[in-house]
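S.K.: Make a model of this:
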Amino acid sequence: MSDIQELIDLLVEFRDERDWGQFHDSKNLALALSIEAAELNELFLWKKDAESENVDRERLKEELADVFAYALMLAEKNGLSVSEIVKNKILKNAEKYPVEKSRSSSAKYNKD
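M.R.: Next up, the predicted model:
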């Protein structure tokens, strides 16, 4: 069993023990993910670049865990393999941003 599947199993067990599955439709999971991502962003809001590298690490861990947990639950709800969809996205991005055109550049590259 992969580490990702182990996490999903733990999350599902946690959810099911509390009978929260009834609230975990795709819409609510996506909204919860967005709210947790906003809480993650809030850690960096109004900070200068140097300050943003020194945010409260405990809060950073908490917010990242929330974002990741909701992303995993949304994937699970929709029968998606996280490993598969992330690998596919990496391959897609490799085509969209070839090394020879995008190395050391943060500029948006549009394939024409």
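
S.K.: from here on, contacts and neighbour counts on C-alpha atoms
M.R.: OK.

S.K.: For the residue nearest the centre of the chain, give its distance to Gly21.
M.R.: The centre of the chain sits closest to Phe68, judged by C-alpha atoms, centre = their mean, with a distance of 4.7 Å. Here Phe68 is placed at a distance of 18 Å from Gly21 (C-alpha to C-alpha, to the nearest Å).

S.K.: now Leu29
M.R.: 11 Å.

S.K.: In terms of packing, which of these two has more residues around it?
M.R.: More crowded of Leu29 and Gly21, by other C-alpha atoms under 10 Å: Leu29, with 20 against 13.

S.K.: Here is a second sequence; please produce its structure as well for comparison:
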Amino acid sequence: MKELTKEIKKFRDERGWGENPDARSLAISVSLEASELLEHFQWVNAEDAIKKDKQAIADEAADVFIYLLQFADVLGIDLIEAAQQKMEKNALKYPIHT
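M.R.: Down below sits the predicted model:
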């Protein structure tokens, strides 16, 4: 993920797109891109949406991921570690009932 983050920053910086972006702007961008992802599922069931344009859905998911990586980079968050810690918290909060 570190290598991908470096590639994203290089791509962004070469184009002069928001050099040194702040966490607020990136959080907004994550939300906006997630909304664009949701648009593909508006008024149709998931199966039809995916059949219609899976590639566009993948592109929007990638946009969310790209902005999320930039957001995490600005805040110094290791997303893999954060996800693992969150899963541990979730396991305590939502234990398996047998």
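
S.K.: Now the TM-score, please.
M.R.: Once superposed, the chains reach a TM-score of 0.87 (TM-score structural alignment, normalised by the length of structure 2), with 98 aligned residues with a C-alpha RMSD of 1.8 Å.

S.K.: still on that earlier bit, quick one: what's aligned to the residue nearest to the centre of structure 1 in structure 2?
M.R.: When structure 2 is aligned by TM-score structural alignment, Phe68 of structure 1 is paired with Phe65.

S.K.: which helices and strands does the helix or strand harbouring Glu60 of structure 2 pack with?
M.R.: Glu60 of structure 2 belongs to helix 46-75 when assigned by DSSP states H and E. Here helix 46-75 of structure 2 touches helix 2-14, helix 23-39, going by 3 or more C-alpha pairs under 8 Å, 6 or more residues apart in numbering; DSSP states H and E.

S.K.: Distance from the helix or strand just after that helix to the middle of the chain?
M.R.: Following helix 46-75 of structure 2 in sequence order, the next helix or strand is helix 79-93 (DSSP H and E). Put simply, helix 79-93 of structure 2 sits 17 Å off its chain's centre (C-alpha atoms, centre = their mean, to the nearest Å).

S.K.: matching residues in structure 1 for helix 79-93 of structure 2?
M.R.: Under TM-score structural alignment, the match for helix 79-93 of structure 2 is residues 82-96.

S.K.: what's the mean gap between the matching stretch and the aligned bit of structure 2?
M.R.: Compared with structure 2 after the fit, stretch 82-96 of structure 1 shows a mean deviation of 0.9 Å (mean C-alpha distance after the TM-score superposition for structure 1).

S.K.: buried ones in that stretch?
M.R.: Val82 (16 or more other C-alpha atoms under 10 Å).

S.K.: cool, stretch 28-48 of structure 2 as well?
M.R.: Neighbour-count burial for stretch 28-48 of structure 2 flags 29-30, 33-34, 36-37, 40 (criterion: 16+ other C-alpha under 10 Å).
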